[in-house]
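Visitor: Sequence first, then the predicted structure, then my questions.
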Amino acid sequence: MAAVARGRCLPRAWLCRWGPDSPLSPERQPGDPRNPRLALCSRRAGQGCGRHYRAALCAELKQPLAIEEVASRPVRPHETLWQIPERVPLREAATLPVSYGTAVLALEHRAHTRPGETVLVTAAAGATGLAVIDVATNVLHAQVIAAAGSDEKCKLAMQKGAQSVVNYSRGSLKEAVRTLVGSAGVNVAIDTVGGDVFLEALRSLAWEGRIVVVGFAGGTIASVPANLLLLKNVSAMGLYWSRYKEQNFPVFSRTLSSALQYCQQGRIQPHIGAVFKLEEVNDAFLHVIQRKSTGKVLISLK
């Protein structure tokens, strides 16, 4: 969800519309400067990040909106802007930064997921989890086992393309996965929960399997037993999507470009779980904190 929390601006991406009078001069604007364009704007938050504008990732704007209205200073350089194709609705575009950027980077760049491989994803009904299901199933043609904490969330994951589901609130994740795929295990695991769920996902890996850590939604950071890495020659790796902007911008840029392309082509179908008005931002936070959310939660200016 896009919002301001504890003095930090989250996330570091916004939807922007610019026109001829915006800080991006006409000669730097892609396309015809007389035709206002929509773009995904991604950058580290600067001064004044407590402004309420930054709660908005989704805005169905009828009139051009200058970049100053959503950022405390002009966004430069222009390569941190991604034009939203005409076929991509703004609300769907708002789901792509962070969740789909993470999914693409985890599956393609870190885990090198191949067609036909089995992917296990935890917290499968969350924004990142559903994005992983979407990309793994519809782009990479992998088989997905979705793990979530309730039957309702498992049902949603199944509707979004997972081939199998596991409710890990009912028992051992490892044993449930073993029942589904046998002793061979899964090729790739994408974990956003941490703690015991991470450890069971790690133990569910196949020979030369790969597990990617993308978060600790459960609140516990597990220690990795090195012997588990050794016995099956598996790999455990981390992923912090926004760090790629500073450390490897071409890779960072490619993930958003790929997500926009997949969306334009109709290969992915982002799931919007709820949309709140800007004045309802506190309710939106409660919705997420109380674990009622599924998919992406958006804040709308309208």
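Guide: Arrived safely. Numbering: from 1, shown residues only.
Visitor: all contacts plus neighbour counts: C-alpha atoms, from now on.
Guide: Noted.
Visitor: Return the residues in contact with the residue nearest to Arg203 when sequence neighbours are not counted.
Guide: Closest residue to Arg203 in three dimensions, ignoring its sequence neighbours and counting by C-alpha to C-alpha, 6 or more residues apart in numbering: Lys174, at 6.7 Å. For Lys174, the contacting residues are 200-201, 203-204, by C-alpha atoms under 8 Å, 6 or more residues apart in numbering.
Visitor: The structure to be compared is supplied as follows:
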Amino acid sequence: MKAVLCKEFGPASSLVFEETTDPVAGDNQVVIDIHAAGVNFPDTLIIQGKYQIKPPFPFSPGGEAAGVVARVGSNVKHVKPGDRVMALTGYGSFAEKVVADAAKVLPMPDDMDFTTASGFSMTYGTSMHALTQRGELKPGETLLVLGASGGVGLAAVEIGKAMGARVIAAASSAEKLEVARNAGADELINYSEVSLKDAVKELTGGKGADVIYDPVGGDLFDEAVRAINWKGRLLVVGFASGRIPDFPVNLALLKGSSIVGVFWGSFAAREPQANLDNFRQLFAWHSEGKLKPLVSERFALGEYEQALELLSSRKAVGKVVMQIR
């Protein structure tokens, strides 16, 4: 099979595209013929050795995929060869085939295509876990989403609306904010033009946001912690800005607020039933038309460098997908 391979840590330009051996399914694994693979910010980190997971060389990036089951291990019962599935692979999906742990493979809904499914698991799984288990978002509360036009940000906007929240979307340009508006955001903040803290305070009558979804970190985190309501929850999702911020703990004391870590991959492994329940709800909302995943860019497998550059430069809007079959 053909695959994008990382043989040493470095930028996307150091990856190679070549023939490699087909994967083999262990007893609790599934081999998938990939039709499409989602491209995510962690893919830009894992190839540089900057992610929590450091696979042995050579490995292929690509943390999620959708396709057709080719083979299953002896202990796998919930899917069979020929089934349409979506999978959280961690890495390995920038290839024509991938092997995945059976527990991380889900049958695709009948009304979902491969392109949509390939970019659904990580963004919607992360945002659903963040807002449900970690943020405990309630109907009528105000949710502030930073980086609201990106993959996880847009998913958070849609899920927040489905959960009954008032959603404030924050992004760095009018074009990106228009994407968030189309996803259902109630209010918009362009933080390249105004103070995030002041704008949030103005929109909330001085109270601040009840839940803040932050996949950006850096300077925006510094402002966001000062725009949180009493008993607010700030969800630490990632650091796309490149800087991991420090937190002045006196602010948590003054607001009775919480800084809450979000690590969906670990949650899915530790609490598989709760994760499955999350996806059942997500699939239901998708069928009802409440979730409309935006795939803004499609690349062929050999165009991996352009795809990864789009993520690392923070220019991506919605979801970026590798179209493999």
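Guide: It's in. All of these numbers come straight from a predicted model, not from anything done at the bench.
Visitor: Report the TM-score for the pair.
Guide: Superposed pair, TM-score by TM-score structural alignment, normalised by the length of the first structure: 0.83. Supporting alignment: 274 aligned residues with a C-alpha RMSD of 2.2 Å.
Visitor: tell me the SS of Thr113 of the first structure?
Guide: coil (DSSP: H, G, I helix; E, B strand; the rest coil).
Visitor: So what does it match up with in the second structure?
Guide: In the second structure, the residue paired with Thr113 of the first structure is Leu137, using TM-score structural alignment.
Visitor: Its match and Leu131 touch, don't they?
Guide: Yes - in this structure Leu137 of the second structure lies within contact range of Leu131 using C-alpha atoms under 8 Å: 5.6 Å.
Visitor: Tell me the residues that contact both of those two, please.
Guide: By C-alpha under 8 Å, 6+ apart, Leu137 of the second structure and Leu131 have these common neighbours: Gly160.
Visitor: number of nearby residues for the aligned residue in the first structure for Val157 of the second structure?
Guide: Aligned by TM-score structural alignment, Val157 of the second structure pairs with Ile133 of the first structure. By other C-alpha atoms under 10 Å, the residues close to Ile133 of the first structure number 29.
Visitor: Tell me if I'm right that Ile133 of the first structure and Val165 touch.
Guide: No - taking contacts as C-alpha under 8 Å, Ile133 of the first structure lies outside contact range of Val165: 11.3 Å.
Visitor: got any residues that touch both of these two?
Guide: Contact criterion C-alpha under 8 Å, 6+ apart; residues shared by Ile133 of the first structure and Val165: 146, 157.
Visitor: List the contacts of Gln95 of the second structure.
Guide: In this structure residue 95 of the second structure is Ala, not Gln. Counted by C-alpha under 8 Å, 6+ apart, Ala95 of the second structure has contacts 1-4, 34, 60, 301, 324.
Visitor: And for the longest helix seen in the first structure, what's in contact with it?
Guide: Counting by DSSP state H, the longest helix found in the first structure is helix 249-264. For helix 249-264 of the first structure, the external contacting residues (C-alpha under 8 Å, 6+ apart) are 80, 82, 84-85, 87-88, 93, 96-97, 100-102, 104-105, 139, 241-242, 244-245, 268-269.
Visitor: Mean deviation, the helix or strand following it versus the second structure?
Guide: Moving toward the C-terminus from helix 249-264 of the first structure, the next helix or strand (DSSP states H and E) is strand 272-277. Its matched residues in the second structure lie on average 1.0 Å from strand 272-277 of the first structure after superposition (mean C-alpha distance after the TM-score superposition for the first structure).
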